[in-house]
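Novice: okay, here's the prediction I keep looking at, along with the sequence it came from:
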Amino acid sequence: MAAEIQNSNPTILNEADLPTRQRPAPPRKPGVYDGGIFAPAFPSPPHLSDPLAVSTYFSAESDSDDDNLMEEPIDEQEIYDLVSTISDPEHPISLGSLAVVSLPDISIKPSLPNNPDSPLRTVTVLITPTITHCSLATVIGLGVRVRLEQSLPPRFRVDVRIKEGTHSTAEEVNKQLADKERVAAALENGTLMGVIGKMLETCQ
């Protein structure tokens, strides 16, 4: 962590205006069977009380619906939802609210252009530091990379880079973020991983 805050007055976007599919679920209204004299006659299904129990409450049709949901492709909005709630290492504010990550700067493309039917995909996230000389740009990039590598299936390759023209040492930072050996060595640093862990605590 820096000894003093480098950008003490960053521009902050209203979180309610950020693009997302993640909406808080409405509170559940109490049902007629939630308690009272009906409770013993209507026990909870076993799959709710025992996570290892095999449920017989779902039909084959619902299983098919679940399969269709599982096959829904991961898109740029989902990637944004994964990384926008990461906290900035200097401020208790999300990367989305600081516009360090934004939806237009996220792309998903085939990893093998000559074989577009391959399931391999490359997720590219361009980062815009709040100031052009931010010394924590590499830490932010590592945080985004760790979050995506922990959340996405193995068929996704992660490419995190500083957006062109937004940082004075973008080329050097990008080399660090693209070098697998340097990234692996950095992630073995306990102090650095403590900072990244703190950044990821706010992820939804």
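Specialist: That came through, no problem. It should be emphasised that the depicted structure is a prediction, and the values quoted were computed from it without experimental measurement.

Novice: alpha carbons only for contacts and neighbour counts from here, please
Specialist: OK.

Novice: strands along the protein, start to end?
Specialist: 106-110, 121-127, 156-162 (DSSP state E).

Novice: make JSON lines from those and add distance to Gln77 and mean neighbour count to it.
Specialist: Below are those laid out as JSON lines (distance: least, Cα to Cα, whole Å; neighbours: other Cα atoms under 10 Å):
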{"stretch": "strand 106-110", "distance to Gln77": "8", "mean neighbour count": "17"}
{"stretch": "strand 121-127", "distance to Gln77": "12", "mean neighbour count": "21"}
{"stretch": "strand 156-162", "distance to Gln77": "15", "mean neighbour count": "21"}
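
Novice: could you list every residue that touches the residue nearest the centre of the chain?
Specialist: Closest residue to the average C-alpha location of the chain: Leu82 at 1.8 Å, with Cα atoms, centre = their mean. Residues near Leu82 by Cα atoms under 8 Å, 6 or more residues apart in numbering: Arg147, Leu148, Ser151, Cys203, Gln204.

Novice: quick check: it vs Thr132, distance?
Specialist: Counting by Cα to Cα, to the nearest Å, the gap from Leu82 to Thr132 is 25 Å.

Novice: number of nearby residues for Pro119?
Specialist: Pro119 sits with 11 neighbouring residues when counted by other Cα atoms under 10 Å.

Novice: so it sits against Arg155, correct?
Specialist: Yes: if you go by Cα atoms under 8 Å, Pro119 and Arg155 touch, sitting 6.6 Å apart.

Novice: alongside the first one, take a look at this:
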Amino acid sequence: MLDNPAPVVTLCPTTTDEPPSDGFDAADVLSIIGPIRDPEHPFSLAQLEVVSKDNIQVHVQPKESFGGGQRMQDEGRIRIVLKPTVAHCSFINHIALCIHARLQDYLPPDIHWKLDLGLVPGSHDRELEVVKQINDKERVCAALENPHLMKEVERCIDDDACIF
């Protein structure tokens, strides 16, 4: 039985009216994670509005060089707030794992990234428990090393749709 037998599907914008930014921003993150397929339906996370540009924040902190001229690696923080399609969504942990995997593959490597995933307040029955699980680094690393789980993650990730 499906968690959400009748999801609301929206059209994803293909262009933006905003001028290009000078750096990596929310639109770039959305272009990476938006094409991830929902585990339950043949639609992307962007089409289902599980992820949206308005719910993504990107901050990059440049690091200055000290004395010897060697520059320290810049630090970046990405905050993504997910909006499950139903309050009892049992796939939200799987979706979060897909986002972790996708970003690992496509984030600019010259920046040390920290990822913080959240849920729209009140959007899930087990909100606090889920947020704790999807941000647990050890749990995420263990899941990404599990061949069975990775097969399911790969099924949802469409690398051909990513522009990076």
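Specialist: The structure has been received and is ready for your questions. Keep in mind it's a predicted model, so treat the numbers as computed, not measured.

Novice: with distance to Glu188 of structure 1 added, can I get the strands of structure 1 in TSV?
Specialist: Formatted as TSV, the strands of structure 1 follow (distance: least, Cα to Cα, whole Å):
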stretch	distance to Glu188 of structure 1
strand 106-110	27
strand 121-127	23
strand 156-162	19
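
Novice: so which of those is nearest Ala178 of structure 1?
Specialist: strand 156-162 (7.1 Å; Cα to Cα).

Novice: all helices of structure 1, in order?
Specialist: Assigned by DSSP state H, the helices in structure 1 fall at 46-49, 60-70, 76-83, 137-151, 170-178, 180-187, 190-200.

Novice: for the fourth one, buried residues please.
Specialist: Within helix 137-151 of structure 1, the residues that qualify as buried by neighbour count (16 or more other Cα atoms under 10 Å) are Ala137, Thr138, Val139, Ile140, Gly141, Leu142, Gly143, Val144, Arg145, Val146, Arg147, Leu148.

Novice: out of these, which comes closest to Gly165 of structure 1?
Specialist: Taking Cα to Cα as the measure, Gly165 of structure 1 lies nearest Ala137 of the buried residues of helix 137-151 of structure 1, at 13.5 Å.

Novice: quick one: the closest one and Ile12 of structure 1, what's the gap?
Specialist: Distance from Ala137 of structure 1 to Ile12 of structure 1, counting by Cα to Cα: 18 Å.

Novice: again with Pro89 of structure 1
Specialist: Distance of Pro89 of structure 1 to Ile12 of structure 1, given as Cα to Cα: 15 Å.

Novice: ditto for Glu188 of structure 1
Specialist: 32 Å.

Novice: coming back round to it: looking at structure 2 now, which of the contacts of Leu82 of structure 1 still hold up?
Specialist: Counting by both residues aligned by TM-score structural alignment, their matches' Cα atoms under 8 Å, the contacts of Leu82 of structure 1 that remain in contact in structure 2 are Arg147, Leu148, Ser151, Gln204.

Novice: and the second one, what pairs with it in structure 2?
Specialist: Residue correspondence, TM-score structural alignment: Leu148 of structure 1 in this structure matches Leu103 in structure 2.

Novice: I'd assumed Ile33 was in contact with its match.
Specialist: Yes: in this structure, Leu103 of structure 2 is within contact of Ile33 by Cα under 8 Å, at 7.3 Å.

Novice: Arg157 of structure 1 and Arg121 touch, don't they?
Specialist: Yes: in this structure, Arg157 of structure 1 is within contact of Arg121 by Cα under 8 Å, at 6.2 Å.

Novice: out of the kept ones among the contacts of Leu82 of structure 1, which comes closest to Ile108 of structure 1?
Specialist: Leu148 (12.6 Å).

Novice: please name the residues that touch the corresponding residue of structure 1 for Pro35 of structure 2.
Specialist: In structure 1, Pro35 of structure 2 lines up with Thr85, judged by TM-score structural alignment. Counting by Cα under 8 Å, 6+ apart, Thr85 of structure 1 touches Ser94, Leu95, Gly96, Leu200, Thr202, Cys203, Gln204.

Novice: look up how far Pro129 of structure 1 lies from Thr85 of structure 1.
Specialist: 16 Å.
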